[in-house]
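# the following block contains a protein sequence and its predicted model.
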Amino acid sequence: MTGVTGPIGRLHHTIVDCPDPAGLAAFYSAVLGLPITYRDEDFAVVATSSRASGLAFQRAPGNRPPTWPDPAVPQQIHLDVMVDDVPAASAAVLSLGATPLPGTGVFADPAGHPFCLIPRPGWAPPVADGTMPG
């Protein structure tokens, strides 16, 4: 790229289309242990604070859930969630309304978006202690 010497912008939110923003925000708030920092009828945000970027959910009338791994309806978005203990985390997300999909550690959230529970990499602090890398 010619003439660009630095970043053009910074990631604000990752937006997920869904039929029920408040419901999906509540799901990910529980999965990630983060508060819902904004909510209205058509939009909700889960983040570390109201001044931080985060994961946002936007009402999308007629949204069709992905059919992963079948590419008929693409996955649209995919989140990897690092966890200390995959079996324990699997049980926890199932209790929150996730649905297991083919593949170890692969689930669908309540709106049908696939997400993976991945073992915490060695460089990351334990998830259970609440420490955020940085």
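Perfect, thanks for sending it. Numbering: from 1, shown residues only.
# from here on, just use CA atoms for contacts and neighbour counts.
Will do.
# center of the protein - which residue?
Leu79 (5.0 Å; C-alpha atoms, centre = their mean).
# contacts only, for it.
The contact partners of Leu79, taken as C-alpha atoms under 8 Å, 6 or more residues apart in numbering, are Pro114, Phe115, Cys116.
# second one coming, line it up with the first:
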Amino acid sequence: MTHPELLHTAIDARDPRALAEFYRELLGLHYRPGDEPPAPPAPDDEDWLVLLDSRDQRVLAIQGKADLRPSTWPSEEVPMQLHMDFRVPDAAELELQRERAEALGARVLMDRTQVPDEPLCVLADPEGHPFCLLVG
């Protein structure tokens, strides 16, 4: 029997190019041919961008959604709905990657980096989607 295979995770964004750039920088990804940023001014129809890993495998797709309401997590007013976990090898790398994410436009939602059993940090990307950086 065959099973479906995950192609990529698609994320909604009010500004797809900006969010694609955030994850491209944070995760060291690159654009699918044809999705690379154009020279300014950018066209208004960039509503589906695909990011690939170093083996040219799809990882993320960013989809335009003008009326997106960002998650308010930890409040449930607008639920999280989906989040991604990114693993780093140790606490020092966790701190480095948290700082990188913030410099790229993320904001910290919860900091548990001092918890010895499971150090992690929950951040929101520039569109408000929560994601975790954790030691694992």
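Perfect, thanks for sending it. Since the model is a prediction, treat every value here as computed from it, not as a measurement.
# so what number do they get for TM-score?
Here the TM-score for the pair of chains, by TM-score structural alignment, normalised by the length of structure 1, is 0.78; 115 aligned residues with a C-alpha RMSD of 1.8 Å.
# circling back: show me which of the contacts of Leu79 of structure 1 is closest to Thr37 of structure 1.
Minimum distance to Thr37 of structure 1 across the contacts of Leu79 of structure 1 is 21.7 Å, recorded for Phe115 (C-alpha to C-alpha).
# and the closest one, what does it touch?
Phe115 of structure 1 neighbours (C-alpha under 8 Å, 6+ apart): His78, Leu79, Asp80, Val81, Val106, Phe107, Ala108, Asp109.
# element containing the aligned residue in structure 2 for the fourth one?
I take that to be Val81 of structure 1. Per TM-score structural alignment, the equivalent position to Val81 of structure 1 in structure 2 is Phe86. Element membership of Phe86 of structure 2 [criterion: DSSP states H and E] is strand 84-88.
# distance from the chain centre to that strand, please.
10 Å (C-alpha atoms, centre = their mean, to the nearest Å).
# in it, what's buried?
Judged by neighbour count using 16 or more other C-alpha atoms under 10 Å, the buried positions of strand 84-88 of structure 2 are Val88.
# could you tell me the angle between the next helix-or-strand element following that strand and strand 84-88?
As assigned by DSSP H and E, the chain's next helix or strand after strand 84-88 of structure 2 is helix 91-103. Counting by axes from the mean of the first three to the mean of the last three C-alpha atoms, to 10 degrees, helix 91-103 of structure 2 lies at 130 degrees to strand 84-88.
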